[in-house]
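Undergrad: below are the sequence and a predicted model; questions follow.
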Amino acid sequence: MTYSLIAKDPKTKALGLVTATGNLAVGGFVPHLRAGVGAIATQGYSTNYWYGVNGLNRLQAGENAESVVKNLTDADEGRAYRQMLLLDANGNGAAWTGSANSPHHDHIITHNLVAGGNILANETVIPAMKQGFENAVENGCSFALALLHALEAAFDAGGDKRGTSSATIQVVTPNQLPLDLRVDDHPHPIAELKRLYDMTRQSDYQSFFVRLPTPDHPHQH
């Protein structure tokens, strides 16, 4: 149904999340990010949106990553139908994949990265997603572009068993404006997402973006 990757950029302390699914508007439900706190992808056969809301609040209150995932899923009688991926601001990851999510389902946790998916075309999708991100970083890609390469690698490995119709990328960095791009319904959502990202790198958009106020520079214009 959905495949997602969360990562931290150790240089900038940015947290980024990419996700795609065979349903509408994945960006409206799955990704939850808060700069300096953490990032959560909540998905599965029946997505529990509140894992994201409550999970970030728990992280901000000082609860550790594994405890947040355990406490939220333990309290949920529908946890067998959920999947939750979490990465805190220090790069510590945790995840839950309920047994009632249709195969193939999987998650991977390493320092600064968590990836997972359900109703996948095959068992290679999530390892390919992780490898796609890591290869892009090693090749010198920007953090956001590496996230998009991860999404492309997962799609190329088979992606969602039903096909893919929506995709999103979100990146949050302390004291900076977020990147938040969404494709809610498209025959080729990952390619469309990459097109939108490329447009944000063009000079006209960059000249607008860099003059916007930030917490460190609240009066710039």
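TA: On my side now, so go ahead.
Undergrad: only C-alpha atoms from now on, for both contacts and neighbour counts.
TA: Noted.
Undergrad: what ranges do the strands span in this structure?
TA: For the chain, the strands defined by DSSP state E cover 2-9, 14-21, 31-34, 38-43, 83-88, 93-97, 106-110, 113-118, 166-172, 179-183.
Undergrad: so which of those is nearest Thr124?
TA: strand 106-110 (9.5 Å; CA to CA).
Undergrad: okay, the nearest residue to Ser102 once chain neighbours are set aside and Met129: tell me how far apart.
TA: Nearest residue to Ser102, sequence neighbours excluded (CA to CA, 6 or more residues apart in numbering): Ile119, at 5.2 Å. Computed as CA to CA, to the nearest Å, the Ile119 to Met129 distance reads 15 Å.
Undergrad: look at the residue nearest to Ser102 and say how many residues are nearby.
TA: The number of residues packed near Ile119 is 22, by other CA atoms under 10 Å.
Undergrad: Pro103 now?
TA: Based on other CA under 10 Å, the number of other residues close to Pro103 is 16.
Undergrad: again with Leu72
TA: The local packing of Leu72 (other CA under 10 Å) involves 18 other residues.
Undergrad: can you check Gly27 too?
TA: There are 22 residues near Gly27, going by other CA under 10 Å.
Undergrad: now swap in the one 5 residues further on and tell me
TA: Applying other CA under 10 Å, we find 22 residues neighbouring His32.
Undergrad: wait, isn't it in contact with Val53?
TA: Yes: with contacts counted by CA atoms under 8 Å, His32 reaches Val53, the gap being 7.1 Å.
Undergrad: where do the helices sit along this protein?
TA: Secondary structure of the chain (DSSP state H): helices located at 49-60, 65-74, 125-138, 143-156, 189-200, 203-209.
Undergrad: tell me which of those helices sits most buried.
TA: helix 143-156 (a mean of 24; mean count of other CA atoms under 10 Å).
Undergrad: below is structure B, check it against A:
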Amino acid sequence: MTYTILVAQPGLLGAATASRSLAAGNAVLAVAPHAGVTVSQAWTNRRLRGLLLGALADGESPAAAVARVPDWDEEPELRQVAALTPDGRGAHRTGASCTAWAGGLVAPGVVVVGNLLTGPEVLDAMLAAWTSGTGVPAQAPALEPELAEALTETFDAPVVSPVDPALALAHRLAAALRAGEAAGGDRRGRQSAALQVARTTSERIWPPQLAVDLRVDDGERPVDELERLLALPGASSPAA
């Protein structure tokens, strides 16, 4: 029903998802800047996202965390989950009853998972787009003045880079979604898409402070709309 990418870069965590379901971004993604990023999809159990993040925050590896799904859920065969830590370790689990085609791929710093897809080529295309760096605009998005000031205070030094790394990462995530869609995507069609990016921190804050948090809950071309939103002023927020 859904295809999703999770990524970790130095200082950043991100995730993006698309689906032929209403408001997938409300149910699928969860980012905790101090712990990692998780996803729960297929016959979605939203609660699993928080349980996975709690396990990561307690020091469990992503592989150990996703292996606990049968302990937390009475119908683990219906669930597809994934987890990624800020240092780039990732893992996924696809229940035996998730609707075909379903599966996932893991590479350093990235996990892609999907179910009810046209085939494995969807995830292959997403991973290839991410690995190649597809999606960064020809003119990289500039830091807004408020963000530059906030980052300067955070690092106690002037921020001289004209590039907003969180927004650049968001563009790459959107490009990975587009690649998955072009390869076939959700075999039922399109409806919603979402992406989130956070700057990592050792502090536990609730709700999490996200640098980019955009959703298209219901649309004919949700990935197109997500990219339109990314191009608007204010698409990224200053660090807290």
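TA: Received, thanks. These figures come from a predicted structure and were not determined experimentally.
Undergrad: returning to that earlier point: ok, the aligned partner of the residue nearest to Ser102 of structure 1 in structure 2 - contacts?
TA: Using TM-score structural alignment, the equivalent of Ile119 of structure 1 in structure 2 is Leu116. Counting by CA atoms under 8 Å, 6 or more residues apart in numbering, Leu116 of structure 2 touches 1-2, 98-102, 186-188.
Undergrad: recalculate using a threshold of 10 Å.
TA: 1-3, 19-20, 42, 98-103, 185-188 (CA atoms under 10 Å, 6 or more residues apart in numbering).
Undergrad: Cys141 of structure 1 and Asp9 touch, don't they?
TA: No: counting by CA atoms under 10 Å, Asp9 is not a contact partner of Cys141 of structure 1; they are 11.8 Å apart.
Undergrad: more crowded one of the two?
TA: Just comparing Cys141 of structure 1 and Asp9: by other CA under 10 Å the higher neighbour count belongs to Asp9, 19 against 15.
Undergrad: any idea what Gly219 of structure 2 aligns with in structure 1?
TA: Looks like Gly219 of structure 2 aligns to His186 there (TM-score structural alignment).
Undergrad: what's the burial count for that match?
TA: 15.
Undergrad: nearest spatial neighbour of it, chain-adjacent residues omitted?
TA: Ser165 (5.4 Å).
Undergrad: one more: His92 of structure 2?
TA: Ala82 (4.0 Å).
Undergrad: the one you found pairs with which position in structure 1?
TA: So Ala82 of structure 2 corresponds to Leu85, using TM-score structural alignment.
Undergrad: shouldn't that match be in contact with Gly52?
TA: Yes: with contact defined as CA under 10 Å, Leu85 of structure 1 reaches Gly52; the gap is 9.5 Å.
Undergrad: joint contacts of those two?
TA: Shared contacts of Leu85 of structure 1 and Gly52 (CA under 10 Å, 6+ apart): 30-31, 39-43.
Undergrad: returning to that earlier point: tell me the residue in structure 2 aligned with the residue nearest to His186 of structure 1.
TA: Match for Ser165 of structure 1 (TM-score structural alignment): Gln191.
Undergrad: try Ile108 of structure 1
TA: For Ile108 of structure 1, the residue aligned by TM-score structural alignment is Leu105.
Undergrad: next up, the contacts around the residue nearest to that match when sequence neighbours are not counted.
TA: Excluding its sequence neighbours, the residue lying closest to Leu105 of structure 2 (CA to CA, 6+ apart) is Val112, at 5.3 Å. With contact set as CA under 10 Å, 6+ apart, Val112 of structure 2 has these partners: 3-7, 15-17, 82, 90-92, 103-106, 122-124, 126-127, 176.
Undergrad: again, but for Ala14 of structure 1
TA: For Ala14 of structure 1, the contact set (CA under 10 Å, 6+ apart) comprises 7-8, 34-36, 38, 89, 143-144, 171-174, 176, 178.
Undergrad: what is the burial count for the residue nearest to His92 of structure 2?
TA: Neighbours around Ala82 of structure 2, by other CA under 10 Å: 30.
Undergrad: what's the separation between the closest residue to Gly11 of structure 2 other than its chain neighbours and Ala96 of structure 2?
TA: Using CA to CA, 6+ apart and skipping the chain neighbours, the partner closest in space to Gly11 of structure 2 is Thr200 (5.1 Å). Distance check for Thr200 of structure 2 against Ala96 of structure 2: by CA to CA, it reads 33 Å.
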